[in-house]
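Participant: This is the structure alone, sequence omitted:
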């Protein structure tokens, strides 16, 4: 990936503690929003907003989009690359 694009995404994630902590919580796992909320001690609605933002930037994907409850999220390769630069 271009270094400039990486820095843009890195800044986008780091400017929001919710996005940063959501990405960190998922890491290399597959998690539900409720699990992430428990991990980082914030409301599920805040996690959902962070996931929506991260999804728009192609940093996370929902692996079972068709279900209404019990959605699972994982980091994309791009998300893992950004996460590597946050730690």
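Facilitator: Great, that's in hand. Because the structure is predicted, anything quoted here is derived from the model rather than measured.
Participant: drop to CA atoms for contacts and neighbour counts, all remaining ones
Facilitator: OK.
Participant: what about the strands in the chain?
Facilitator: Along the chain, the segments classed as strands by DSSP state E run 30-31, 60-62, 73-75.
Participant: structure B:
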């Protein structure tokens, strides 16, 4: 349910920052790049990406890769951000 996802992102400032950075990226982006842009430790970025993928707010475009996985936002992730923007 979309409101559960909105609630999750509202309750996690890290998830919100990560989702915004992925949304603003013109191409898929790696955790190390997200870390540099958000000033969040890479391990924390990687840990927070797991529930974002599980909730289908972002997808890993190369899940078979052991190194340098890249992520992009999904239409559902964009919809969550739009709802958050309208709320604020």
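Facilitator: Perfect, thanks for sending it. Only a predicted model underlies this, so the values are computations on that prediction, with no experimental measurement involved.
Participant: TM-score them against each other, please.
Facilitator: Here the superposed chains carry a TM-score of 0.88, computed using TM-score structural alignment, normalised by the length of structure 1; 83 aligned residues with a Cα RMSD of 1.1 Å.
Participant: Rebuild the strands of structure 1 as TSV, extending it with distance to residue 84 of structure 1 and mean neighbour count.
Facilitator: Output for the strands of structure 1, formatted as TSV (distance: least, Cα to Cα, whole Å; neighbours: other Cα atoms under 10 Å):
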stretch	distance to residue 84 of structure 1	mean neighbour count
strand 30-31	17	18
strand 60-62	14	21
strand 73-75	12	22
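Participant: Now distance to residue 83 of structure 1 too, for those strands, in a markdown table please.
Facilitator: Compiled in a markdown table, the strands of structure 1 are given as follows (distance: least, Cα to Cα, whole Å):
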| stretch | distance to residue 83 of structure 1 |
| --- | --- |
| strand 30-31 | 15 |
| strand 60-62 | 11 |
| strand 73-75 | 9 |
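Participant: Residue 34 of structure 1: neighbour count?
Facilitator: The tally of other residues near residue 34 of structure 1 (other Cα atoms under 10 Å) stands at 17.
Participant: Skipping its backbone neighbours, what lies nearest it in space?
Facilitator: When the adjacent residues along the chain are set aside, residue 34 of structure 1 lies closest to residue 44, with 5.9 Å between them (Cα to Cα, 6 or more residues apart in numbering).
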